[in-house]
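J.: Got a sequence here, can you build the structure:
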Amino acid sequence: MKRRIITTGDGSKTIQIEDWNEQYHSIHGAIQEANHVFIKHGLLFFIENFQNRGPIHILEIGFGTGLNTFLTLLKSGETKTQIHYTGVEAFPVKEEEISQLNYVKELKANAELFSELHDSSWEIQQDITDIFKLIKQQKEFKDIEDKDSYDIIYFDAFGARVQPELWTEDIFKKMFDALKINGVLVTYSAKGSVRRAMQAVGFKVEKLPGPPGKREMLRAFKEA
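T.: Below is the predicted model:
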């Protein structure tokens, strides 16, 4: 399928799959969306409400351009929070595409850190900083078998319009099982079918205001 780099509404770039008319991030703003959905309503919400003294374990579905990972890494440094991060991706983004993304420039961040995220080996945990550990796993989401392992899940799969098989009860049951008690799952989606699939497997689900260009998003909890 044909892919191209496009500029989103906040000036940050993303990858568009032309045959699907689908992007890795919101056309209204890649960085804005990631910060709103995953950092504000995921990571920072968890830190404020549930964090204990140990590291926070995060699972990302899927790793993609590394934007969510990079923002989490930067926030880890700002908040002095230990994070163990697992990024799952079935089809890793190519190096020539990564080189065209402008997240380092837009965020005025350390280019070496962004490179480390992408240059690190797959399937091996890497210490990106002294408080941020990363492991990238190349596999399909249906093959995730973790149990009670994560505090937060960033559910950032391609939309249900183009990949409905990623937004089913079967997939969300795997997400529910992978979370610890009081774990949180956040996603940009607010579709009724997605919310119902989450609720069917045991999640408590709430709607929140969405990022620019989107009215709502979902946050789900695995309660005791």
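
J.: From here on, just use CA atoms for contacts and neighbour counts.
T.: Noted.

J.: Could I get the buried residue list for the helix ranked longest in the chain?
T.: With secondary structure taken from DSSP state H, the chain has its longest helix at helix 67-79. Using 16 or more other Cα atoms under 10 Å as the test for burial, helix 67-79 gives Leu67, Asn68, Thr69, Phe70, Leu71, Thr72, Leu73, Leu74, Lys75, Ser76.

J.: Which parts of this structure are strands?
T.: 3-7, 13-17, 22-23, 56-61, 83-88, 126-127, 132-137, 150-155, 179-187, 204-209, 216-222 (DSSP state E).

J.: Find the nearest non-adjacent residue to Ala190, please.
T.: Among residues not flanking Ala190 along the chain, Met217 sits closest, at 4.7 Å (Cα to Cα, 6 or more residues apart in numbering).

J.: related to what we said a few turns ago, I'd like the strands of the chain laid out as JSON lines, including distance to Lys173 and mean neighbour count.
T.: JSON lines is the format used below for those (distance: least, Cα to Cα, whole Å; neighbours: other Cα atoms under 10 Å):
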{"stretch": "strand 3-7", "distance to Lys173": "31", "mean neighbour count": "15"}
{"stretch": "strand 13-17", "distance to Lys173": "28", "mean neighbour count": "21"}
{"stretch": "strand 22-23", "distance to Lys173": "25", "mean neighbour count": "18"}
{"stretch": "strand 56-61", "distance to Lys173": "14", "mean neighbour count": "22"}
{"stretch": "strand 83-88", "distance to Lys173": "17", "mean neighbour count": "23"}
{"stretch": "strand 126-127", "distance to Lys173": "28", "mean neighbour count": "16"}
{"stretch": "strand 132-137", "distance to Lys173": "20", "mean neighbour count": "22"}
{"stretch": "strand 150-155", "distance to Lys173": "13", "mean neighbour count": "26"}
{"stretch": "strand 179-187", "distance to Lys173": "10", "mean neighbour count": "23"}
{"stretch": "strand 204-209", "distance to Lys173": "13", "mean neighbour count": "15"}
{"stretch": "strand 216-222", "distance to Lys173": "11", "mean neighbour count": "22"}
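
J.: one more to line up against the first:
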Amino acid sequence: MQEDRIKRELQFTADGSHTLFVPSINEHYHSVNGAVQESKHVFLEAGLHHIQKGPVRILEIGFGTGLNAFLTLQDVEQNNNHTIDYFSVELYPLDMETVQSLNYGEVIWPGHKDLFHALHAAEWNTPVKITGNFSLHKIEGDGNTCELPTDIDLIYFDAFAPEKQPEMWRRSVYDRLFTCMMPGGMIVTYCAKGAVRREMEAAGFEMSRLPGPPGKRHMLRGIKNKR
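T.: So this is what the prediction gives:
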């Protein structure tokens, strides 16, 4: 997928929140069955809410619309239960015109649209303090090759589907992620394909198949066992 040919179309999902559709690969950034519902279910409810320590270091593969980061920021600010160092890798950042068309500020956290825009306006490749509890470090690069942060507690694996972005769903990527994690760290993804589960297990994760968000039967969660 080359940046110069990426066309993105704004679409509504079943819960009233936006997603982006990429016609060239026939793929959505988020589930049409509910973008916000999916992200909350997979990344917060099955991931963040199971981390019993603080501060938490999160690595997201695929910053995309910023939805997962914004939901995490909201969760931290409203519950005051963690301090978050949030890292995110993205090869094709959105332009601000597209960002401003997304309705997450209104739908998710009315009155805090400025924080959603601040996530996207934050400088790349350097840590930026968004709030007292949330630091963002966006890495512009390819998750296969760019330098990844270390001592990660939780990985949001949110690349495009394996059939659309196969280079992100392979053993070498899972090996890199396993290496950068703390013992006891966790990885969560919306994808539940058997091949993905087996390759993540081969990389060292103890995998579980969990109930999926609306429109999906299952999702995956992996743990880096303490040894």
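
J.: Other residues contacting the longest helix of the first structure?
T.: Helix 67-79 of the first structure is contacted from outside by 31, 34-35, 38-39, 43, 63, 81-83, 85, 87, 103, 113-114, 117, 131-132, using Cα atoms under 8 Å, 6 or more residues apart in numbering.

J.: residue contacts, the counterpart of Asn33 of the second structure in the first structure?
T.: Alignment note (TM-score structural alignment): Asn33 of the second structure maps to His28 of the first structure. His28 of the first structure makes contact with Thr8, Gly9, Asp10, Pro212, Gly213 under the criterion Cα under 8 Å, 6+ apart.

J.: So what does Lys2 of the first structure match up with in the second structure?
T.: For Lys2 of the first structure, the aligned residue in the second structure is Lys7 (criterion: TM-score structural alignment).

J.: Leaving out chain neighbours, which residue sits closest to that match?
T.: Val22 (5.8 Å).

J.: Please apply the same query to His30 of the second structure.
T.: Per Cα to Cα, 6+ apart, closest to His30 of the second structure is Thr19, 5.5 Å.

J.: got the contact list for the equivalent of that neighbour over in the first structure?
T.: Aligned against the first structure by TM-score structural alignment, Thr19 of the second structure finds its counterpart in Thr14. Thr14 of the first structure makes contacts with Ile5, Ile6, Thr7, Thr8, Gln23, Tyr24, His25, Ala30, Thr65, Leu101, as judged by Cα under 8 Å, 6+ apart.

J.: circling back to that earlier point, quick one, the longest helix of the first structure and strand 132-137 angle?
T.: Using axes from the mean of the first three to the mean of the last three Cα atoms, to 10 degrees, the direction of helix 67-79 of the first structure lies 160 degrees away from that of strand 132-137.

J.: Of the contacts of helix 67-79 of the first structure, keep whichever come out buried.
T.: 31, 34-35, 38-39, 43, 63, 81-83, 85, 87, 103, 113-114, 117, 132.

J.: what about the alignment partner in the second structure of Thr129 of the first structure, how many residues close to it?
T.: Taking TM-score structural alignment, Thr129 of the first structure has Thr131 as its aligned residue in the second structure. Neighbour count for Thr131 of the second structure, taken as other Cα atoms under 10 Å: 14.

J.: any idea how far Arg171 of the second structure is from Thr131 of the second structure?
T.: According to Cα to Cα, to the nearest Å, Thr131 of the second structure and Arg171 of the second structure sit 36 Å apart.

J.: got it, and Val128 of the second structure?
T.: As judged by Cα to Cα, Val128 of the second structure and Arg171 of the second structure stand 31 Å apart.

J.: How far off centre is stretch 127-145 of the first structure?
T.: Centroid displacement of stretch 127-145 of the first structure relative to its chain, using Cα atoms, centre = their mean, to the nearest Å, is 11 Å.

J.: got it, and stretch 98-115 of the first structure?
T.: With Cα atoms, centre = their mean as the basis, stretch 98-115 of the first structure stands 17 Å off its chain's centre.

J.: Centroid-nearest residue for the first structure?
T.: Geometric centre of the first structure, nearest residue: Tyr154, 3.7 Å, by Cα atoms, centre = their mean.

J.: show me what contacts the counterpart of that one in the second structure?
T.: Under the alignment (TM-score structural alignment), Tyr154 of the first structure pairs with Tyr156 in the second structure. By Cα under 8 Å, 6+ apart, the contact set of Tyr156 of the second structure is Phe43, Ile58, Leu59, Glu60, Ile61, Ile187, Val188, Thr189.

J.: Format those residues as JSON lines; extra columns: distance to Met96 of the second structure.
T.: Formatted as JSON lines, the contacts of Tyr156 of the second structure follow (distance: Cα to Cα, whole Å):
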{"residue": "Phe43", "distance to Met96 of the second structure": "25"}
{"residue": "Ile58", "distance to Met96 of the second structure": "24"}
{"residue": "Leu59", "distance to Met96 of the second structure": "23"}
{"residue": "Glu60", "distance to Met96 of the second structure": "20"}
{"residue": "Ile61", "distance to Met96 of the second structure": "20"}
{"residue": "Ile187", "distance to Met96 of the second structure": "29"}
{"residue": "Val188", "distance to Met96 of the second structure": "28"}
{"residue": "Thr189", "distance to Met96 of the second structure": "27"}
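
J.: Quick check: the two most widely separated of the residues you listed?
T.: Using Cα to Cα, these span at most 13.5 Å, a distance reached by Ile58 and Thr189.

J.: against the first structure, where does stretch 193-210 of the second structure fall?
T.: Stretch 193-210 of the second structure covers residues 191-208 of the first structure once aligned (TM-score structural alignment).
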